[in-house]
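Asks: have a look at this prediction, sequence included:
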Amino acid sequence: MTEFDDWFAANDKFLTGAVAWLRERLEAARTPEARADTTATTQEPKAFFSRRTARPPAMPAAAIGRPAPAAVPMPLDAAEDQDDPPPLIMLARRLGMTAFERNVLLLSVAMELDTRIAGLCARVHRVPAMDYPTFALAMSVFDDPGWDAISPERPLRHWQLVDVVRTGPEPLTSSRLRADDRIVSFVKGLHHLDERLRPILRPLPKTSSDDLAPSQQSVAEEVTTGLRRVSADGAPAPTVLLLGPDRACKRLVAGEVARIANLHLFTLDAEDLPSERSDLESLSRLWHRETLLAPVGLHIDAHDVDRRGAAADSVRRWLRERPGLVLLDVREMWPDVTETAVVPVDVARPMPAEQLSTWQDALRASVDDVAPSRLAGQFDLDLTNIRRIAHETADVVGEQRLTALWRACLLHSRPVLDELAQRLDPKATMDDLQLPDPEKRQLEQILDQVSNRGKVYDGMGFRERMNRGLGISVLFAGESGTGKTMAAEALAHKLDLLLYRIDLSSVVDKYIGETEKNLRRLFDAAEGGGAILFFDEADALFGKRSEVKDSHDRYANIEINYLLQRLEGYRGLAILATNRKSSMDTAFLRRLRFIVSFPFPGVTQRTEIWSHIFPEQAEAGELDVARLARLDLTGGSIQTVALNAAFAAAAMGSRITMPLMLDAARAELRKLEKPVNESDFRWLELAEGSA
């Protein structure tokens, strides 16, 4: 037999003796003299109920019941002296129950354990239908009864150990007492979460100390040290605030705290808390009771909860019961979270050096020495995901291993971002860009800085001296169609990173505070390092702050200020594109690493664009590229002309000819409201026809 089997058998033996002692008590209470004295006592209930003392007057010995025979010793008092007492005794200790309250609980529990108890209760009541325990019966059976035992403030009802089932105008003392199912199981030695808590609570997977980086491990140890200090002083456990933007890392720290403290950790979503005050307080008290029954802790996920909203109010009411150890996951400090002590700790992803070391250990000699630094410099992952990615790609060997690792890191970044922004599939390359040499050199510098961030920030020590501006923010300024989006695609293609275009309709919200919340989720999701954020038409978001004349101006300025802070703190590559640079707030311009101007293409650039506008599969006739290059069009408009001409050729079943190109060009110029010289178009058409 195992140690648990021995303990379970010992508890069964204890309960067998306790129930036998209880039966003897009930047998003694139904003797003729006991019945007579009990009847005499209950003939004058007014004198008893009118007293406001904590306990009623002493009752006659016969009414209380004769002591149990020597053959059945009372096992409860003997168990009081044990270092590891049975669950019933342990429960009485933890909840501060008197001996009488403990016996009332035993009477209620025994109804579920021994079928003979119901008959004995009916005989003591002298009413066959009353085959259940009542408070009046307990008063007549057990020593030292106390009226306050049935009050809502005492443990029996405060902790919902017993339910008082009242029917109609029935007096409280003659109402049925029913033991709570969870308490019956606990007394029996069976441990399980209360059924009423199961819909909102779920176990948090256990963590290993290897899952945490040394910096995170030190945070967990700091928390547990503080908890031990508070526990030694006898004060209630404080609420631990886990601060930071990374939910996964905070859960790892919470799991490690529970592991060190030897607690089973459950998690609760703040949004799942009931809104009704009575329901909330009842569930909170049930959970507090769980903390007294078993070594458990609670992790509340309020990561995305507004601390001024209804869900936050529910969390505060929940915590008023002081329900044991609570680790509250929030993004930022809640100054008024609870009346008890609060321990705030900042939790971050592993430091770059810790990620690099983990990559090196996970990959060992399977890749070149540069690969771990490239992965650690680009991606910001926790240790669990680093090891998982290394394991999943272990079958790939040779030069393909780094490619497989890189792709796996990108896939890790995708799920959340796909919900918040539009992913673009980069098709353009750096060779496709037709820009003046100075602008091309700027793009090359952007590529170099993204690729060598790890070398500069960590290898040269800049990260230790900077806490902001570690990302690369770029502004692409120029007219519509001058190649800003193509340049963003070319950078993503060259860097082999995901490219996400931010849809303003999914970010900007008319409700106050929602825009900041959407932007926060977006930036947090992109912090993993596998994506480039592309804000097209950025002046709509990053416009100048205005003079505050009303509340709308004030909240609009708050949104811009928040953007300024997040842009400066963002550690990835963010590209802002605008065709109205003058509308941008100057504070944004100061925070930008590069400003790349996309000029209107000249004849030389337009000639190159026209020369490579059609794919190899497209059947194009002899085109006068020099003539087409003289048309005052941007690269985006040239692409539109070529595409419209191709559709016209497909409809006619012919090659793409110069007349079709001219028709499409004329339509594009008119669409853009630019002057059209018809004589030039007729001359070109006649020349094409004669050829």
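Replies: Nice, thanks for sending it over.
Asks: from here on, contacts and neighbour counts on C-alpha atoms
Replies: Fine.
Asks: which ones are touching the residue nearest to A626 when sequence neighbours are not counted?
Replies: Among residues not flanking A626 along the chain, T607 sits closest, at 6.5 Å (C-alpha to C-alpha, 6 or more residues apart in numbering). When the contact criterion is C-alpha atoms under 8 Å, 6 or more residues apart in numbering, the partners of T607 are V625, A626, L628, A629.
Asks: show me which residues of stretch 348-363 are buried.
Replies: For stretch 348-363, burial by neighbour count (16 or more other C-alpha atoms under 10 Å) applies to 348-352, 354-356, 358-360, 362-363.
Asks: adding another structure so you can compare the two:
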Amino acid sequence: MTAAALHPLAEAFAFVRAWVEGAQSTPEPARTSADVLAEIFGLDAFERNVVLLGAYAALEPEGSERIGQLHGDPMQNQPSFGLAAATLPGAHWSAFAPASPLRREGLIELDRQNALAGTSFSLAEPVLFFLLGEPVLTEELAAIARVPVAAANPAPARQRFATAIANRIAADRDEVLMLCGGDSVGKEQAAALACATTGRALFAINALTIPTATADIARFARSWRRDLQLLSGWLLVEASEVEDRRALLLFADLLRLPFLLSAPEAVHIGGRSALRLDMPRAEPAEHAPIWRAALGPLAARMNGSVERLSNFFNTPPETVATIASDLHSADTAYQAAKRRKKRKTAVAEPDFEALAWNACRQFARPRMDDLARRVASTSGWNDLVLPEPQKDVLRAIAAQVRQRARVYGQWGWEKRSGGRGLGVSALFAGPSGAGKTMAGEVLGAELGLDVYRVDLSSIVSKWLGDTEKNLRRVFDAAEEGSVILQFDEADAIFGKRSEVKDSHDRNANIEVSYLLQRFEEYRGLTILTTNLRGNIDQAFLRRIRFIVDFTFPALHERRAIWEKILPTDTPRDGLDFTRLAQLNLTGGAIRNVAMTAAFFAADADDAVGMGHVLSAARLEYEKTGRVITDAELSGWPR
């Protein structure tokens, strides 16, 4: 029978009145919302009648007064267990036991001041509203829950994810659906759309709102279990990386309903059956329409940069809208300034492409800044002193990153490769100070992308699975901003493998395989650096796309470094770059010597001269236990 065929609840009150007045035989009341409630929670006829009695007392004007008369005390106007057992047909005391549906599901609330028969009860407020046809969350839950609203025109990736979620909801299985990935807003939007599609209400809470005391968790779970069933709803719990899982695990166990769990990665959920659903990555072609819709007429004035933004940045629609709003504000200010100065001086039009590009980088930084150190990319090709073959490799790397969307997407190489090997990976090998870090900075400046240095030794963990989790966080955060990831000390994890002897060796191999997999999947540039290329396993080297060897700089290269290293504002006096190049130093060491010499000169209120450099060089040599040779000082002024 449909909800439209239900009779008004008030019609059943006539039967309740007859029961409490002592009628010996009455027909069964017509079907009302109380019968729907009984079907949801598995109540028998007597338990359904208890609900009707509670509703009679709460909603019928004469109800509470008549119950007070039956109790012989006008103040005792709530029904009691004893009154229900004595007056309602089919009575049985088990209906009031703690394990009964009435109490287990929180349908009734008790006044425990009296003995069992005298215990009075009332219907929980959400039950009353359900009986009236207006189901609501209880006040406690409504205070912490959000009601996500599905977007009118969701992004294609979110639409695909919503379809996957909706299919699982429609399957009606007792499982926890784990929504994994970093786009929490996107996952919530997809969940809202899935619930709207399947006719379910959706409520979202943060896992931090789950109480910590066991008894409180039990009450919290019971309230959600009751209200979700009354509302035909689903719950979305958003869990972060650092939360204590104990309360979440107990809540999941006690809820005993399917629900959605949003987390960056899968969470162990105890004995509950769980299914992982990964938020799909939006393709570059899907981003462009979002940008155009947000930019409106401004998109046509950005010289094709919409496609470039779409190809490089995995920017969420909400962020796109914010950036577009800022660009529109900049354009409004420009147009106003142009009108004011129409007959005087010209007003420069804002570089909307540069504004949008930098905004995308800035919005992606907060997540990465918590995981790695950002390196300022201020160096250019002219600052990098390397042999031309190595520079050619670096230029090839930049070209592949710059044109990846065209070649992989538009020219069909992604389909041909089956989606494998789309990342651009490089190994920079050479002694410390030979220019590996600067090369990464040059690529960042060339491509207009942020460079983040990741210390692999701080990511590798002795605990099983933690290394993968740490790496996943880094790569997932990097995807949004298309950042250049530079992993230092690659031999810490890519060292030559020995025979697998124990579980530690097996785990290490699993971690290396996962890292290589992410290198190949990451749609950006990853750089590995090592001081000793010979320590890297050849099997790993074969899976790296580019290898650049940074050798100790030759004499002419050292001279070029000395000529470039001093800022133009630094005063100098008699510096002989040919003699300076005789010092057997790497580029990094030359920088240290030049800076120390500048401090010596400044402290002496002097310009930087050969003597200051010599003093600084002796300090640099002492750091590594070396001594400057006579050959290195040949021809130096004495």
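Replies: That came in fine, so what should we check first? These figures come from a predicted structure and were not determined experimentally.
Asks: tell me how far the residue nearest to A626 of the first structure lies from S679 of the first structure.
Replies: The span separating T607 of the first structure from S679 of the first structure equals 22 Å under the rule C-alpha to C-alpha, to the nearest Å.
Asks: which of the helices or strands spans R202 of the first structure?
Replies: strand 201-203 (DSSP states H and E).
Asks: any residues touching that strand, and which ones?
Replies: By C-alpha under 8 Å, 6+ apart, the list of residues contacting strand 201-203 of the first structure reads H264, L265, F266, T267, L268, D269.
Asks: residues near the closest residue in space to the last one that isn't next to it in sequence, how many?
Replies: Ranked by C-alpha to C-alpha, 6+ apart and with sequence neighbours excluded, the top spatial neighbour of D269 of the first structure is D301, at 4.8 Å. If you count neighbours by other C-alpha atoms under 10 Å, D301 of the first structure ends up with 22.
Asks: contacting residues around D301 of the first structure?
Replies: Applying C-alpha under 8 Å, 6+ apart to D301 of the first structure gives the contacts T267, L268, D269, A270, L328, D329, V330.
Asks: that one matches what in the second structure?
Replies: Superposed on the second structure with TM-score structural alignment, D301 of the first structure falls opposite E238.
Asks: what of L381 of the first structure?
Replies: By TM-score structural alignment, L381 of the first structure lines up with T315.
Asks: check which helix or strand covers the nearest residue to that match once chain neighbours are set aside.
Replies: With C-alpha to C-alpha, 6+ apart as the measure, E480 is the residue that lies nearest to T315 of the second structure, at 5.9 Å, once sequence neighbours are left out. Per DSSP H and E, E480 of the second structure falls inside helix 466-481.
Asks: so what's the gap between that helix and the chain middle?
Replies: On the basis of C-alpha atoms, centre = their mean, to the nearest Å, the separation between the geometric centre of helix 466-481 of the second structure and that of its chain is 10 Å.
Asks: what residues sit buried inside that helix?
Replies: Those would be 467-481, for helix 466-481 of the second structure by 16+ other C-alpha under 10 Å.
Asks: which elements pack onto that helix?
Replies: helix 352-369, helix 456-459, helix 503-521 (3 or more C-alpha pairs under 8 Å, 6 or more residues apart in numbering; DSSP states H and E).
Asks: that one vs the first structure, average offset?
Replies: Following the fit onto the first structure, the mean deviation recorded for helix 466-481 of the second structure is 1.4 Å by mean C-alpha distance after the TM-score superposition for the first structure.
Asks: show me the contact partners of that helix.
Replies: Contacts made with helix 466-481 of the second structure from outside it, assessed by C-alpha under 8 Å, 6+ apart, are listed as 181-182, 264-265, 312-315, 360-361, 363-365, 367-368, 371-372, 449-450, 459-461, 484-485, 511, 514-515, 518, 522-524.
Asks: would you write a ChimeraX line that selects the buried entries of those residues?
Replies: What follows is the ChimeraX syntax for the buried subset of the contacts of helix 466-481 of the second structure, where burial is set by 16+ other C-alpha under 10 Å:
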select :181,182,264,265,312,313,314,315,360,361,363,364,365,367,368,371,372,449,450,459,460,461,484,485,511,514,515,518,522,523,524
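Asks: quick check: buried residues in stretch 190-199 of the second structure?
Replies: Applying a neighbour-count criterion of 16+ other C-alpha under 10 Å, the buried positions in stretch 190-199 of the second structure are A190, A191, A192, L193, A194, C195, A196, T197.
Asks: can you name the residues of the first structure that it overlays?
Replies: Across the first structure, the stretch matching stretch 190-199 of the second structure (TM-score structural alignment) is residues 253-262.
Asks: chain center to that stretch, what's the gap?
Replies: Relative to the chain's own centre, stretch 253-262 of the first structure is displaced by 18 Å; criterion: C-alpha atoms, centre = their mean.
Asks: quick one: residues contacting the closest residue to G182 of the second structure other than its chain neighbours.
Replies: Nearest residue to G182 of the second structure in three dimensions, chain neighbours excluded: P264, at 5.1 Å (C-alpha to C-alpha, 6+ apart). Shown in contact with P264 of the second structure (C-alpha under 8 Å, 6+ apart): L179, C180, G181, G182, S240, E241, R473.
Asks: just to revisit the earlier point, residue in the first structure paired with the residue nearest to T315 of the second structure?
Replies: Matched to the first structure by TM-score structural alignment, E480 of the second structure sits across from G528.
Asks: next one: G54 of the second structure
Replies: Alignment of G54 of the second structure against the first structure is given by TM-score structural alignment, with S108 as its counterpart.
Asks: and for G430 of the second structure?
Replies: Checking with TM-score structural alignment, G430 of the second structure has G478 as its match.
Asks: tally of neighbours for that match?
Replies: Per other C-alpha under 10 Å, the neighbour tally for G478 of the first structure reads 19.
Asks: ok, now P317 of the second structure?
Replies: Around P317 of the second structure sit 17 other residues, with neighbours defined as other C-alpha under 10 Å.
Asks: how about it: what's its closest non-neighbour residue?
Replies: Leaving out its chain neighbours, the residue that sits closest to P317 of the second structure by C-alpha to C-alpha, 6+ apart is I290, at 6.7 Å.
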